[in-house]
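# Here is my input, please return the structure:
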Amino acid sequence: MTRSTVFAPFDIVEGDRKRGIVLVADHARRDLPEEYGSLGLPAAELDRHIAYDIGVETVTRELAAALDVPAVIANFSRLLIDPNRGEDDPTLIRQLYDGTVVPGNYPMAPQERERRLDGFYRPYQDAVGAMIASVAHASGKAPFIFSVHSFTPVMQGFIRPWHVGILWDLDDRVARPLIDMLAQDKNLVVGDNEPYDGALRGDTMFKHAIVNGFAHALIEIRQDLISDRKGALAWAQRLAPIVDAIDRRPDMHQVKMFGSRTGPL
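Next comes the predicted model:
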């Protein structure tokens, strides 16, 4: 974990914007601005899944390099504020996460909540929106958005059986072929809207893909499979030809409004 006096809320990985693909990594890092210290947590807690999606930064950077596409990576821990939640989501700033109390988040004054929104959450979301707009302009077509996440093998005592899961709402243009292609490997247990449901109002995919009719999906890779560089690189290499093949499908760069299971757009 690194800290600096000037804290950049996001990082841009450059790639060929004419390809029409954008990668996003909402939970890739566990960093905290210097003024927040460790949010009152022991250092070991910041190594856990509660602080970030283990392995995702390497997978995202390697996948971006393999495909030659840009990516937007959030630089702050989701314990500070979760960039993959709506601003009105009660889990936006967690005070308790998987059994761990976060002292620096309790109590949460309205002024501090707004400070974190303005200083970290909104700049990241603005960067995602700006990249999508730039890619759309450069490519001359509706972009394909791919969000990379990872999940802990055990949550609240439940051993999760999946190696990977694909999250989606109503637009299955990316999700269905992605699930089918991954499932061709009979050694993989592939979750369909597991271990979470992809219908989450206000999250990054909702804000930037669903409401605009852009093809998209969110992948969740089990963290023990990508916790070291070798595993993360292997998954990036596995995903690159699959994402490339999906990108070539005829409807991938068309605007299509599917709506959302969360309610009217």
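
# rest of the way, CA atoms for contacts and neighbours
OK.

# Count the residues that sit near the nearest residue to residue 21 once chain neighbours are set aside.
Once its chain neighbours are removed from consideration, residue 21 has its nearest residue in residue 144; the separation is 4.8 Å (C-alpha to C-alpha, 6 or more residues apart in numbering). Using other C-alpha atoms under 10 Å, residue 144 has 26 other residues around it.

# how about this one, so we can line them up?
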Amino acid sequence: MTCPPDAPAFAAEGEARPARWLVTCDHATNRVPPWVNGGDLGIAAADMARHIAYDVGALGLARALAARLDAPAVWADFSRLVIDPNRGEDDPTLLMRLYDGTVIPANRNADAAERERRLERLHRPYHRALARLAAAHPARAICAIHSFTPQLRGRPPRPWAVGILYSHRDERLGPAMVAACRAQGWVTGDNQPYNGHLDGDSIDRHALAQGRPNVLIEVRNDLIADQGGQQAWADRLAPVLEGVLAGSGL
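Just a heads-up that it's a prediction; the model follows:
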């Protein structure tokens, strides 16, 4: 999906909401600015509609969850294939050239100047907005929302409904959140389907570096593919998040 040339790199809502939580969504949309290869990364529309381009259903879940928590939300408004906002600026996967079996032609010959252009126009504005909202509450806690595909190409099906990710550097909320989700009867991954720590990612930059309580929630994308599923999971997750944070004593 292309966007107007002057479209902002991010969006936010509920900035005046009083909750400690800030809900973030790094991989919210599959938009490609027209100044990036004419707004076309050179891959099929079907690929742009799947998980390699954005986290399917995650934005709707993040917004519904933020409203349910009475918390602000902020999200990146560009495809992760243009430049990944959940990677540090020096991460080699910042501009993906191959992802889950799909070659990204518009990134194949992207040089250092093109990388810098995308950082300056997209990646950095999003992180400045996230940093501002994170600092707006003196006791901020961050909840990052992502989604995962039920099965990668050539890999076995993933059994989890939800994955709770957290860093080994901060286990104040993560393990308790895993236990609380499992107590609800949800098949819950503990740092699955991905490891919860990545140097330079959004949680590292905006939570770990400042000592803010944090959790990253991955929901299987077939469960939140429509508005009904997104609202249902927001209603399920909100009291669990509130209970875990309250129980932590942080």
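
# so who does the residue nearest to residue 21 of structure 1 touch?
20, 21, 22, 214, 215, 216, 247, 252, 253 (C-alpha atoms under 8 Å, 6 or more residues apart in numbering).

# out of these, which is most surrounded?
In terms of neighbours by other C-alpha under 10 Å, the contacts of residue 144 of structure 1 top out with residue 21 at 31 neighbours.

# give the contact list for that residue.
Under the criterion of C-alpha under 8 Å, 6+ apart, the neighbours of residue 21 of structure 1 are 69, 70, 135, 143, 144, 145, 146, 247.

# give me that answer again for 7 Å
69, 143, 144, 145 (C-alpha atoms under 7 Å, 6 or more residues apart in numbering).

# Quick one: distance of the strand or helix carrying residue 128 of structure 2 to the chain centre.
Assigning secondary structure by DSSP states H and E places residue 128 of structure 2 in helix 124-134. Here the centre of mass of C-alpha atoms in helix 124-134 of structure 2, compared against the chain's by C-alpha atoms, centre = their mean, to the nearest Å, lies 14 Å away.

# now do stretch 8-20 of structure 2
Its chain's average C-alpha position is 15 Å from that of stretch 8-20 of structure 2, according to C-alpha atoms, centre = their mean.

# Quick one: end-to-end length of that stretch, please.
Looking at stretch 8-20 of structure 2, the gap from its leading to its trailing residue is 26 Å under the measure C-alpha to C-alpha, to the nearest Å.

# Can you list the buried residues in it?
Applying a neighbour-count criterion of 16 or more other C-alpha atoms under 10 Å, one finds 8, 9, 10, 12, 17, 19, 20 buried in stretch 8-20 of structure 2.

# Can you tell me which of these lies closest to residue 132 of structure 2?
residue 12 (11.2 Å; C-alpha to C-alpha).

# on that earlier part again, and the residue nearest to residue 21 of structure 1, what pairs with it in structure 2?
Counting by TM-score structural alignment, residue 144 of structure 1 lines up with residue 141 in structure 2.

# And that match, how close does it get to residue 91 of structure 2?
Counting by C-alpha to C-alpha, the gap from residue 141 of structure 2 to residue 91 of structure 2 is 25 Å.

# now do residue 23 of structure 2
Residue 23 of structure 2 sits at a distance of 24 Å from residue 91 of structure 2 (criterion: C-alpha to C-alpha).

# ok, the two, which is more surrounded?
The neighbour count for residue 23 of structure 2 versus residue 91, taken as other C-alpha under 10 Å, is higher for residue 23 (29 against 14).

# ok but residue 23 of structure 1 is inside a strand, no?
Yes - secondary structure assignment (DSSP: H, G, I helix; E, B strand; the rest coil) places residue 23 of structure 1 inside a strand.

# Assess the claim that residue 164 of structure 1 and residue 222 are in contact.
Yes - if you go by C-alpha atoms under 7 Å, residue 164 of structure 1 and residue 222 touch, sitting 5.8 Å apart.
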